[in-house]
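A.B. asks: quick one: sequence and predicted model below, then my questions.
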Amino acid sequence: MQKSISFKNINISFSDLGKGQAIILLHGFLENKTMWKGVEKELSKRNRVIAIDLLGHGETDCLGYVHHLDLFSEAIEAVLKSLKLRRFYLIGHSLGGYIALTLANRNVAKVKGICLLNSTSNEDDQERKALRLRANTMAQHNFENLIRMSFINLFTASSREKFKSEINTALSEAMHTKVQSYIAANEGMRLRPNQNHVLANNSFKKLIIAGKKDPVLSYEKSVEEASATKTELETLTNGHMSHIENLEELQDLLKEFVK
């Protein structure tokens, strides 16, 4: 069921499916709640699954020109409050994982578990921060090509051919992103702090799902991160978009995670 609430004079859009323990799904950059369709179908058989359009994505509008992780989290907290959810699991893909960490840090007693899907608790290194600044400049002049380039680069070369139809559908969704939304989210990611402590210092269930061939996040660094923060690590065979490239395996991992 599609729902929305008002937050700071904008609408936050989300879906709410199934009954049982609550699972909050947070999509990644240039995505929206529809990315979770394959996951929702399985998880909602025995759980209540809420997938939220993050600020500036899908059917949720922007709030200013920088979407800090705390602002993303405030919007999600407003949804959770409206649904009167006391405890929940958090599953975040890429950007959604960064937000899930911030949300967990703000609501430790309410979190049953957190899963970082193709995501990290590490901050951007200097090279990545510089790339984000250049992308924000490019967004103001050649936005469509930037979106296409950014999105296609999330997939391995073999996946681009094997999942051509699914990628075209997801790219079509990404093309609806507005320039302001792109820059606001990209700035939020550039400015985010290291959040290793959220994993290392809390006792809720923790899982990192990493792609062995992820072109965005170093698999070796994910292994190091999991070890340093005492977080379980599961490895999938492909790249950054596990919900497309490794859907069946992902479904099984997430069902086990929330069991």
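C.D. replies: Yep, it's here. Numbering: from 1, shown residues only.
A.B. asks: make it CA atoms for all contacts and neighbour counts henceforth
C.D. replies: Fine.
A.B. asks: contact partners for the nearest residue to Ser159 once chain neighbours are set aside?
C.D. replies: Spatial nearest neighbour of Ser159, excluding adjacent residues (CA to CA, 6 or more residues apart in numbering): Glu245 at 6.7 Å. With contact set as CA atoms under 8 Å, 6 or more residues apart in numbering, Glu245 has these partners: 159, 163, 238-239.
A.B. asks: and these, which are buried?
C.D. replies: The neighbour count (16 or more other CA atoms under 10 Å) marks 159, 238-239 as buried among these.
A.B. asks: on that earlier part again, measure the residue nearest to Ser159 to Asp214 for me?
C.D. replies: Here the criterion is CA to CA, to the nearest Å. By it, Glu245 lies 11 Å from Asp214.
A.B. asks: shared neighbours of those two, anything?
C.D. replies: In contact with both Glu245 and Asp214: 238-239, using CA under 8 Å, 6+ apart.
A.B. asks: hmm, who's touching the helix or strand harbouring Ala170?
C.D. replies: Element membership for Ala170, per DSSP states H and E: helix 164-174. Outside helix 164-174, the residues that touch it by CA under 8 Å, 6+ apart are 30-32, 35, 58, 147-148, 151, 160, 244.
A.B. asks: in the stretch 101-250 of the chain, which spans are helices?
C.D. replies: 126-139, 143-152, 157-162, 164-174, 179-190, 196-200, 219-228, 242-245, 247-257 (DSSP state H, counting those that start in this stretch).
A.B. asks: alongside the first one, take a look at this:
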Amino acid sequence: MILEYKNANIFYTDEGKGTAVVLIHGFLENTAMWQNIVPALSKKNRIITIDLLGHGKSDCLGYIHSMEMFAETINAVLKHLKIRKCILVGHSLGGYVTLAFAEKYPQKIKGLCLLNSTSNEDDEERKTLRLRANKMIQHNFTNMVRMSFANLFGKKSKKLYKEEINAALQEALQTPIQGYIAAQEGMRIRTSRNSILIKNDFKKLIIIGEKDPVLDFETSLEEAKKTNTELVVFPNGHMSHIENKEELITVLKEFVKKL
């Protein structure tokens, strides 16, 4: 389904009945990343998935997609669907967006799950890498995206989940360059939102991969402890919806059931 927001089309799906759970994909992903998760969760819940600006079937809205702007588009979809309270689950970039949403609309949050994500801001090295990527992507989009994807998986996962990884890569390659650049810049300028996890009393969960090449494992452990957030650790990497699909479904079902 399509909602028009500030002259941009925002794509979303809406399945099932019950507690509203909003699934927000990561960078270079779209609603397709949840296709194996939605059927299991929608049996007892109302599951909404949304293509972030510049991803999937959603349009771009300028040249910087800040986390706040992403959050506003999600709020527009929820208002359109007349959803007053929900549980948010965000993968990677999607996690940063859930935190921005919780900061702007705390009264709308029943629970929040960061999936392979963090409430920390980028360190200086990561910020520099994003700037460099935005320059390089304009000249070599396909190779850059392929390389980025390859770096997300270890040798074992690459063999075990070859088909799933290739399908995700094909989706990533559909992302417009403007969407890539706008999201990278939005992630680069985002601030730390540790305080959102610390000061709010809604249910919180962080799910991390022990071998995540994007997020430092020890830093994630420290973050969960510092913010007093429940932590679940999977044995693999950054793409838990591929590498630990069944375990993820079980954990999300339990998380939603408690609320």
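C.D. replies: It's in. None of the values given here were measured: they were computed from a predicted structure.
A.B. asks: any idea what the TM-score comes out to?
C.D. replies: Once superposed, the chains reach a TM-score of 0.98 (TM-score structural alignment, normalised by the length of the first structure), with 257 aligned residues with a CA RMSD of 0.6 Å.
A.B. asks: ok, back up a step: what angle do the helix holding Ala170 of the first structure and helix 143-152 make?
C.D. replies: Taking axes from the mean of the first three to the mean of the last three CA atoms, to 10 degrees, one finds helix 164-174 of the first structure and helix 143-152 inclined to each other by 140 degrees.
A.B. asks: what stretch of the second structure does helix 164-174 of the first structure fall on?
C.D. replies: Using TM-score structural alignment, helix 164-174 of the first structure corresponds to residues 162-172 of the second structure.
A.B. asks: average separation of the matching stretch from the aligned part of the first structure, please.
C.D. replies: Compared with the first structure after fitting, stretch 162-172 of the second structure has a mean deviation of 0.4 Å; criterion: mean CA distance after the TM-score superposition for the first structure.
A.B. asks: gap between that stretch and the chain center?
C.D. replies: Offset of stretch 162-172 of the second structure from its chain centre (CA atoms, centre = their mean, to the nearest Å): 17 Å.
A.B. asks: same question for it: list its buried residues.
C.D. replies: Those would be 165, 168-169, 171-172, for stretch 162-172 of the second structure by 16+ other CA under 10 Å.
A.B. asks: and of these, the nearest to Glu124 of the second structure?
C.D. replies: When these are ranked by distance to Glu124 of the second structure (CA to CA), Ala172 comes first, at 25.7 Å.
A.B. asks: show me where the stretch 1-150 of the second structure has strands.
C.D. replies: 2-5, 8-15, 19-24, 45-50, 86-91, 109-115 (DSSP state E, counting those that start in this stretch).
A.B. asks: tell me the residues of the first structure aligned with the last one.
C.D. replies: Think strand 109-115 of the second structure. Against the first structure, strand 109-115 of the second structure falls on residues 111-117 (TM-score structural alignment).
A.B. asks: what do you get for the second one?
C.D. replies: Under the alignment (TM-score structural alignment), strand 8-15 of the second structure falls on residues 10-17 in the first structure.
A.B. asks: would you mark the buried spots in the matching stretch?
C.D. replies: Under 16+ other CA under 10 Å, the buried positions of stretch 10-17 of the first structure are 11-17.
A.B. asks: who are the contact partners of the residue nearest the centre of the second structure?
C.D. replies: With the centre of the second structure defined as its mean C-alpha position, the nearest residue by CA atoms, centre = their mean is Gly94, 2.2 Å away. Listed by CA under 8 Å, 6+ apart, the contact partners of Gly94 of the second structure are 24-27, 117.
A.B. asks: could you redo the last one with a cut-off of 10 Å?
C.D. replies: The contact partners of Gly94 of the second structure, taken as CA atoms under 10 Å, 6 or more residues apart in numbering, are 23-27, 29, 52, 67, 70-71, 88, 100, 113-117.
A.B. asks: give me the nearest residue to Glu103 of the second structure, chain neighbours excluded.
C.D. replies: Nearest one to Glu103 of the second structure, counting by CA to CA, 6+ apart, is Ile196 at 6.5 Å.
A.B. asks: kind regards, and thank you for your time.
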